[in-house]
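> A predicted structure for the sequence below; I have some questions about it.
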Amino acid sequence: MIPLIDVAGGPAARGEAYGRQAKSWIDTAIGFYRADFAARGVEWAEAERIAESFRDGIEAFDPAIATEIEAIARGAKVPVAAIVLLNARTEVLFWHASGADAGPALKPGPEAEECTSAIVMPERSAEGRLWHAQNWDWRPDAAAHTVAVRITGAEVPDALHFVEAGQLARHGLNRCGIAVTAMGLHTVGQYGKPGIPSPVVRRRVLQQESFGRALGEVFRSPASFSHALMISHGEGEAWCLECTPDRIFWLEPEEGVLSHANHFKHPAAVAADIERNLTRVPDSLYRDGRVARRLKAGDKASLEDMKRAFADRFGAPDAVLRHPNQRPGSLLSATVYTLIMSPSEGAAQLSIRPWEGTDFQHFTL
């Protein structure tokens, strides 16, 4: 089971309530990443210095979100830079400062989050509703600081977020029927570019009431690292936006299914030869393909079909469902959770450490 944290009110009120209620898990997350950075030979103070540049960018981009980050830190009694780091940890982990005067740098590592996501459209669904699912693959110990945050009674739509404690967003849905999941991508020459951390972009997506504006937030948000965002609406819309710091490519469902893993799929992106992840995670090809084929097979795809697709162990340990296993660069990786959302119902179910056979925990708005 993961904890459910309820917050309400404006950015300062909900941020402080979040930080206060989630303090023990935030402390665990900070300790986790402090050790992770130390294992790379990077002092925490240096990581916080890099995070400050992202803090300035967030403040300029969205002052309300910057206020919420400060309030989370205040509620949890931790430095603001630590909360920024939790939200910009992918960008900071892969940061590569350029120029002789840039100071010490974090060299890009060989690892990133390795996830699989799929959306089944209502016309393809046995239940007649859109299903939006994700296997989030990262360090298995991250399960110890994973929480659900439910926002209600705010100036933004009610929403459910499934996050590492201290983060603004990762995967989730809102009361307007919009849902988002994300996967890490990797391109050449993208290091050292300022931009907005991915969790901030995802929070902006779920703060919108209309699907068009939710998509627009991605196009208006300058990314500093590549990612693929799967964005759906419960009434039957779904798009995948493959984002780099320089360009955005978009994909739509085929045969009622939209799927993605950790490589670029848009023909223009493939032709541009910007893909750099497949040398590290070639299994991304068959993870994406196997989930898509399973959900397209037969007459209709049911909720149980979704669960089976995301429990696929072909190619283990490099499977859709990952057991803890050493990846290149000595990274220990596993599926932290399987998440299946029904945006039209404002409902989700999540299995933490699914490789242990854990039951699904149910959440609603």
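Received it, and whenever you're ready, just let me know what you need.

> contacts and neighbour counts: CA atoms only from here.
OK.

> Tell me the buried residues in the helix or strand encompassing residue 70?
In this assignment (DSSP states H and E), residue 70 forms part of helix 63-76. Within helix 63-76, the residues scored as buried using 16 or more other C-alpha atoms under 10 Å are 65-76.

> now swap in stretch 13-33 and tell me
Neighbour counts over stretch 13-33 (16+ other C-alpha under 10 Å) mark 13-23, 25-30, 32-33 as buried.

> Mind checking which of those residues land in helices?
Secondary structure defined by DSSP state H assigns 13-21, 23, 25-30, 32-33 of the buried residues of stretch 13-33 to helices.

> helix/strand/coil for the residue nearest to residue 283 when sequence neighbours are not counted?
Take residue 283 and drop its neighbours on the chain: the residue closest to it by C-alpha to C-alpha, 6 or more residues apart in numbering is residue 318, 6.4 Å away. With DSSP: H, G, I helix; E, B strand; the rest coil as the basis, residue 318 sits in coil.

> so where do the strands sit in the stretch 51-200 of the chain?
Per DSSP state E, counting those that start in this stretch, the stretch 51-200 of the chain carries strands over the ranges 116-120, 131-138, 146-152, 159-164, 171-174, 178-184.

> Residue 194: neighbour count?
17 (other C-alpha atoms under 10 Å).

> The one 3 residues further on now?
Residues contacting residue 197 under the criterion other C-alpha under 10 Å number 25.

> who are the neighbours in contact with it?
Listed by C-alpha atoms under 8 Å, 6 or more residues apart in numbering, the contact set of residue 197 reads 54, 87-88, 91, 223-225.

> for comparison:
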Amino acid sequence: MSATQFFPLVDVAGDAYERGRQHGRAVPERIAAGAMLYRAQLSHRGLDSATIDTLARSMVPQIQAFDETYLEEMRGIADGAGTTLEDILTINCRTEMLYGFARMQDDTMRHEEMEDGDCTGLVVLPRRSATGRLIHAHNWDWRQECGDTCIVLRIRSKNGPDILSFTEAGALARHGLNSNGMSLTGNAMSCHKDFQNGPGAPVVLLRRRLLEATNLAHAMRAVYGAQRYCSSNMILAQSSADDGCGISLEAAPDEVYPMLPQADVLVHANHWLSPVALIRLKDPGLAARPDSLYRQHRVETALRAIEGRGVSWDDIRSILADDFGYPDGVLRSPKPGDFSSISATVATTLMDAANGVMWVARKPYEGREFQEYAL
């Protein structure tokens, strides 16, 4: 298989601006394609170029309030790629920009038109793992074009753990692991409180902060302490050579609902699981992605069915390739999405954070060839 069929590895180091500049210089074509993709998605919803730029700039105060260095890194990415800061802001804040515009238009857009992808994540604790180490894995279902706009970003840090993140080119993070054994995956969620209480931290930036965490408690405090603009689920784990722990945090804008592993397994798709959340929240997005219900069930059932031995990486690859309900399976094959887009599983990611290793398959509906990346 040729290298072009895998995601490129981008190495960065130095201060925030320098890291960004190295990132931008390494993959300018992918950054340009990503910015073009989201500008097109926004324009299909009636936004002209000037409005997109205005919305992008409106995110600057929220980013500065959350972490000024993240804005400096975005400036570096823009300069390195030879593009505008507005393009980089759009890549990192497209969800908030899109929903924010909908709020300005008195909620005229349907929830399914603002969907941020259908994903399935899982953790298997060391006691259930064939290797004796924690398994963390994820399917990212989003725009098919992102198979050509993503990278694996390796960040060398002077002031914290090194990071290995699968992300969109130009974005600060999506999911990944760090040199302290922390790992993160995130799934889209929705509730009736989203975008009701003013601006908050963009989801991409919150994920980056979690990947910078020194330990699981630090990461959890970051979620609980963040001002959140919209709902999301974050599966966090910390691994060592022979131990590990994982937790799922269902984060609404105003409250966090934790879910711990059951029988040493944790699975999350795109709907609320916490009994308390189910009582308190309405989920307007579930009608757009009802397959979340059976994706959750099928992954849980498949993991429970493995008895008498540990869960292997081959088991995980097979479970995340389940295409029951084609094309709306755990593995999503390309299908029409909103506004002429194509929805698909962009990547399957497997993480052994204790060893600092990640395996990623690009467009896994075409074939399950995994490339290894390591800290």
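Thanks, I have it. These numbers were taken from a predicted model, which means no experiment stands behind them.

> ok so, going back, state the distance from the counterpart of the residue nearest to residue 283 of structure 1 in structure 2 to residue 182 of structure 2.
Alignment note (TM-score structural alignment): residue 318 of structure 1 maps to residue 328 of structure 2. For residue 328 of structure 2, the distance to residue 182 of structure 2 (C-alpha to C-alpha, to the nearest Å) stands at 30 Å.

> now swap in residue 108 of structure 2 and tell me
According to C-alpha to C-alpha, residue 108 of structure 2 stands 40 Å off from residue 182 of structure 2.

> so the closest residue to residue 316 of structure 1 other than its chain neighbours, which of the three states?
Sequence neighbours aside, residue 322 is the residue nearest to residue 316 of structure 1 in space, at 7.0 Å (criterion: C-alpha to C-alpha, 6+ apart). Following three-state DSSP, we place residue 322 of structure 1 in the coil state.

> Give me the neighbour count for residue 322 of structure 1.
Neighbour count of residue 322 of structure 1, defined by other C-alpha under 10 Å: 29.

> Just the strands from the stretch 251-375 of structure 2, written as ranges.
Under DSSP E, counting those that start in this stretch, the stretch 251-375 of structure 2 gives strands at 256-259, 265-268, 335-336, 342-352, 357-362, 370-374.

> Export those to JSON lines and append columns for distance to residue 319 of structure 2 and mean neighbour count.
As requested, those are exported to JSON lines (distance: least, C-alpha to C-alpha, whole Å; neighbours: other C-alpha atoms under 10 Å):
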{"stretch": "strand 256-259", "distance to residue 319 of structure 2": "21", "mean neighbour count": "18"}
{"stretch": "strand 265-268", "distance to residue 319 of structure 2": "12", "mean neighbour count": "24"}
{"stretch": "strand 335-336", "distance to residue 319 of structure 2": "21", "mean neighbour count": "13"}
{"stretch": "strand 342-352", "distance to residue 319 of structure 2": "11", "mean neighbour count": "25"}
{"stretch": "strand 357-362", "distance to residue 319 of structure 2": "14", "mean neighbour count": "22"}
{"stretch": "strand 370-374", "distance to residue 319 of structure 2": "15", "mean neighbour count": "17"}
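
> Distance to residue 164 of structure 2 added to these, as CSV?
Converted to CSV, the strands of the stretch 251-375 of structure 2 look like this (distance: least, C-alpha to C-alpha, whole Å):
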stretch, distance to residue 164 of structure 2
strand 256-259, 25
strand 265-268, 22
strand 335-336, 30
strand 342-352, 10
strand 357-362, 8
strand 370-374, 7
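
> Which one of those lies nearest to residue 283 of structure 2?
Nearest to residue 283 of structure 2 among those is strand 256-259 (14.5 Å), distances taken as C-alpha to C-alpha.

> For the residue mapped onto residue 232 of structure 1 from structure 2, give me its contacts.
When structure 2 is aligned by TM-score structural alignment, residue 232 of structure 1 is paired with residue 237. Residue 237 of structure 2 makes contact with 123, 136, 182-184, 216, 244-247, according to C-alpha under 8 Å, 6+ apart.

> swap in residue 158 of structure 1?
Going by C-alpha under 8 Å, 6+ apart, residue 158 of structure 1 touches 150-152, 174-175, 365.

> which of those residues are buried?
150-152, 174-175.

> chain center to the helix holding residue 70 of structure 1, what's the gap?
Remark: helix 63-76 of structure 1 is offset 20 Å from the chain centroid, using C-alpha atoms, centre = their mean, to the nearest Å.
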